[in-house]
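Undergrad: only the shape, not the letters, is given here:
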């Protein structure tokens, strides 16, 4: 009988799945793509994991990752979650590490609140958005990491959020609901090829991080579930989000960078962001939202090849007096929208603030916002564009857009206040004096490539020696 014991840090633990796992197991010959491959591998069951859907595996995950962290300087390590249902509370990742979730594995978020520790509020927010009392750690959490991968064969992470949503609606919580995945103060991050369902709140939240690749994600939540944003890049630089399918009760993607004076003080913009090949369904929210917490700034965002179905709005800008910061150099092209309330929506009156002492002189700068090559069908409103008095949104460009209205459209199709820009080849023609028609204008989209676009993933195997 082949031993399943692993030799690790002086313990009797085997380091290579290829040498320890019988060839008949479902872990054989799995190949996947990652930023980096690992020299060492281990399976959760070798640390006491029990995949019966009832036994808590929080200690097993913590023990495994703590031990595997000692291999960071020797080619790194991978923890494999094999087939089964793995109940767990929050656990922390480590550097030079891969968490691989098998296609027949399901991580189940614990219903025991004691398995979700309290952690510090985010410095760029000052308090939690929903509750000033604090926040709970995410199911999968990491901070101050380098080279970390969370991936799988489309394995599932089920946050079991229904009870959290009920408590939120009944005002039974005094702390925020946990996210599914949050990575902070880190670089070289990959989150890919997973199915996330029923998150208690946000699903994926990279913050204060750089060089982030998020791809091949399926994210599902009931469309009436509260605050179940899909992916929220927040005060990050050099990010690539691609090939994702999201059904959400909130924004499918929400780009953020901090809240009012707290975000201004931290001053970390989200920038050099690519979002492409996204499909979104969110009847009450945006396909992609920029803000409303944008006080650290949002710039150089490139959005292309997007499909929105039965979604409230397309690429929406949300801000307010007191935010400060900026949203600028935003580029959108090749977007298809079907059954939308709004095609274009910008608002300068998103008034939620962390405290009543916001600075009314902190006005956001919204400029150089570009949309082109878009088709929208079954639309209720073409545009609702509302800047701020004495602080107009400028440099808006809309070109080559065809809009087909619903059978019962609203009479006022273009509601424009405190905005400046141009339109070109928009059908039907906008009725908006602030966005005059100019012939033969093509709104810009950058021709250069961002550094994250040239990051190549490697082909890795967890059973290469079998």
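TA: Now that the structure is in, tell me what you want to look at. Quick caveat: nothing in here was measured; it's all calculated off a predicted structure. Numbering: from 1, shown residues only.

Undergrad: please make it C-alpha for all contacts and neighbour counts, starting now.
TA: Fine.

Undergrad: which element is residue 264 on?
TA: Residue 264 is part of helix 260-266, with elements assigned from DSSP states H and E.

Undergrad: immediately after that helix, which helix or strand?
TA: Sequence-wise, the next helix or strand beyond helix 260-266 is strand 270-281, with elements assigned using DSSP H and E.

Undergrad: tell me which strands and helices the next helix or strand after that following strand is in contact with?
TA: Next along the chain after strand 270-281, taking DSSP H and E as the criterion, comes strand 286-290. When contacts are defined as 3 or more CA pairs under 8 Å, 6 or more residues apart in numbering; DSSP states H and E, strand 286-290 packs onto strand 253-255, strand 298-311, strand 313-318.

Undergrad: who does the shortest one touch, helix- and strand-wise?
TA: Contacting strand 253-255 under the criterion 3+ CA pairs under 8 Å, 6+ apart are the following elements: strand 286-290.

Undergrad: not counting its own residues, what contacts the strand it packs on?
TA: Outside of strand 286-290, the residues that reach it under the criterion CA atoms under 8 Å, 6 or more residues apart in numbering are 250-256, 280-281, 298, 308, 311-318, 327.

Undergrad: ok, and here's another one to check against it:
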């Protein structure tokens, strides 16, 4: 008993020391400090990789929630492997994961509650009805931070991927992090890996910063999107490295009649200094679930390696609303199936009640300062018959081709736009404006760009 007491005391003292260092570093890095703090071990946490810590996380956050209106709180996850099911966050709260700490997502489905489908989607993405709650979840929050000095969250997704492939899922797979109906959200300086499905999903939220993430998944894993801002306003995604089985960043706003009815666009989005590897999907995708609208997206300093496409717009009849005012510059691409891809006939519908007269409007799409090498096809730009995608501009773009390129480099139908200083020569539907007519990129800043 005496030996146990000494060991336990030393463990607590070590954790207090680490916690103090963490609080100092948080202040140095400019993240608002919290008045109260605690360690997961204070609530019975055991970091052996075997013991479930779901109740410890839940108890810790419930206890710390009492300080939301009194300076806020911080929960520190010390070094160790912390097996856990889902837990909910609280307002004015920081979850800080030590660099030598790993959260391991539980394989026990009883630790994953089933919640309602998103109202802008009408059903789950994998199956009708509900969906498993995300590993780290929060709703109706203000001022929440999920961070660390590159601590790890491992979704242990292989079990979920196998169930998906075998058609054994009763509900939609969980995400690693989902924050709903919230304001002032920061997710930063973490490694996320092996998510069951999407990794980071801010939805119906505003003033969101996603920064300094490393996101890793096998490139054949199903739907392991990196970061999916969904019906969000003022979002900044920057300095992230993503290897994904799906789109590295997918911008969304709801699905068909459900997204139209909910009516919440994604707007004022900055994406910068992103590096992506995704052999079967896009570096940045807009859609296909874009029925609330997508507008004012600014992406710059983007690197894509061994990916299917650089920027892809995905939509279809029945989606409705719009994708407009999209600005992209300074992209560097290496080994790509194609650089530009727009599809007006993409994707499935949630049910048969979509409106065939809900035609999405795609307009004012701008790309400039693009260099790509080892590319199979420059572009596939296909609008909707009778409803062309308009206002497309591509300038100062050089695309180097693979040794066995497609015979037709620009496949263009139902589009209208201009080009300037683009090689290989674009299709005739992108009228050549001469060598010195750069596409627009706004230099003004909105809130998310300067937070």
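TA: Nice, I can see it. What you are looking at is a predicted structure, and each value in this text was computed from that prediction instead of being measured.

Undergrad: would you mind reporting the TM-score between them?
TA: Here the TM-score of the superposed chains, computed with TM-score structural alignment, normalised by the length of structure 2 as the reference length, equals 0.95; 437 aligned residues with a CA RMSD of 1.4 Å.

Undergrad: and the helices and strands packed on strand 286-290 of structure 1 as TSV, adding mean neighbour count and distance to residue 176 of structure 1?
TA: Written out in TSV, the entries for these read as follows (neighbours: other CA atoms under 10 Å; distance: least, CA to CA, whole Å):
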stretch	mean neighbour count	distance to residue 176 of structure 1
strand 253-255	25	18
strand 298-311	23	25
strand 313-318	25	22
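
Undergrad: I'd like these as TSV, with distance to residue 388 of structure 1 appended.
TA: Rendered in TSV, the data for these read as follows (distance: least, CA to CA, whole Å):
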stretch	distance to residue 388 of structure 1
strand 253-255	20
strand 298-311	18
strand 313-318	11
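
Undergrad: out of the ones you listed, which comes closest to residue 173 of structure 1?
TA: Distance to residue 173 of structure 1, taken as CA to CA, is lowest for strand 253-255 among these, at 23.8 Å.

Undergrad: residue 316 of structure 2 matches what in structure 1?
TA: Taking TM-score structural alignment as the criterion, the aligned counterpart of residue 316 of structure 2 in structure 1 is residue 320.

Undergrad: surely that match meets residue 349?
TA: Yes. The criterion here is CA atoms under 8 Å, and residue 320 of structure 1 meets it with residue 349 at 4.7 Å.

Undergrad: buried ones in stretch 158-169 of structure 1?
TA: 158-162, 164-165, 168 (16 or more other CA atoms under 10 Å).

Undergrad: so where in structure 2 does that stretch end up aligned?
TA: Stretch 158-169 of structure 1 covers residues 154-165 of structure 2 once aligned (TM-score structural alignment).

Undergrad: same deal with stretch 182-190 of structure 1?
TA: Alignment of stretch 182-190 of structure 1 against structure 2: residues 178-186, by TM-score structural alignment.

Undergrad: who touches the matching stretch?
TA: Counting contacts by CA under 8 Å, 6+ apart, the residues outside stretch 178-186 of structure 2 that touch it are 134-147, 200-211.

Undergrad: out of the buried residues of stretch 158-169 of structure 1, which are inside strands?
TA: residue 158 (DSSP state E).

Undergrad: mind listing the helices for structure 2?
TA: When secondary structure is read from DSSP state H, structure 2 shows helices at 2-28, 54-64, 158-166, 256-262, 447-450.

Undergrad: so of those, which one's packed in deepest?
TA: For those, average neighbour numbers computed from mean count of other CA atoms under 10 Å are highest in helix 256-262, which has a mean of 23.

Undergrad: that one: how far from the chain's middle?
TA: The gap between the average C-alpha position of helix 256-262 of structure 2 and the chain average comes to 21 Å, counting by CA atoms, centre = their mean, to the nearest Å.

Undergrad: what do you get for stretch 171-186 of structure 2?
TA: Distance of stretch 171-186 of structure 2 from its chain centroid, counting by CA atoms, centre = their mean, is 10 Å.

Undergrad: what about that stretch, start to end distance?
TA: Across its full length, stretch 171-186 of structure 2 reaches 28 Å between end residues, using CA to CA, to the nearest Å.

Undergrad: which residues sit in contact with residue 311 of structure 1?
TA: Per CA under 8 Å, 6+ apart, neighbours of residue 311 of structure 1: 280-287, 338-341.

Undergrad: same deal with residue 154 of structure 1?
TA: Neighbouring residues of residue 154 of structure 1 by CA under 8 Å, 6+ apart: 101-103, 193-195.

Undergrad: and the residues you listed as CSV, adding neighbour count?
TA: Supplementary listing: the contacts of residue 154 of structure 1 in CSV, determined by neighbours: other CA atoms under 10 Å:
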residue, neighbour count
101, 24
102, 22
103, 19
193, 25
194, 24
195, 22
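
Undergrad: output those residues in a markdown table, with distance to residue 333 of structure 1 appended to each entry.
TA: Supplementary listing: the contacts of residue 154 of structure 1 in a markdown table, determined by distance: CA to CA, whole Å:
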| residue | distance to residue 333 of structure 1 |
| --- | --- |
| 101 | 34 |
| 102 | 35 |
| 103 | 34 |
| 193 | 25 |
| 194 | 27 |
| 195 | 27 |
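
Undergrad: which one among the residues you listed gets closest to residue 25 of structure 1?
TA: Within the set of the contacts of residue 154 of structure 1, residue 102 lies nearest residue 25 of structure 1; the separation is 11.9 Å, counting by CA to CA.

Undergrad: that closest one contacts residue 85, correct?
TA: No. Counting by CA under 8 Å, residue 85 is not a contact partner of residue 102 of structure 1; they are 10.9 Å apart.

Undergrad: that older thread, with distance to residue 441 of structure 2 added, can I get the helices of structure 2 in JSON lines?
TA: Formatted as JSON lines, those follow (distance: least, CA to CA, whole Å):
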{"stretch": "helix 2-28", "distance to residue 441 of structure 2": "34"}
{"stretch": "helix 54-64", "distance to residue 441 of structure 2": "43"}
{"stretch": "helix 158-166", "distance to residue 441 of structure 2": "40"}
{"stretch": "helix 256-262", "distance to residue 441 of structure 2": "28"}
{"stretch": "helix 447-450", "distance to residue 441 of structure 2": "14"}
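
Undergrad: for the ones you listed, which one sits closest to residue 341 of structure 2?
TA: If you check each of the helices of structure 2 against residue 341 of structure 2 by CA to CA, helix 256-262 wins as the nearest, at 21.1 Å.

Undergrad: have a look at how far, on average, that closest one is from structure 1.
TA: Compared with structure 1 after fitting, helix 256-262 of structure 2 deviates on average by 0.4 Å (mean CA distance after the TM-score superposition for structure 1).
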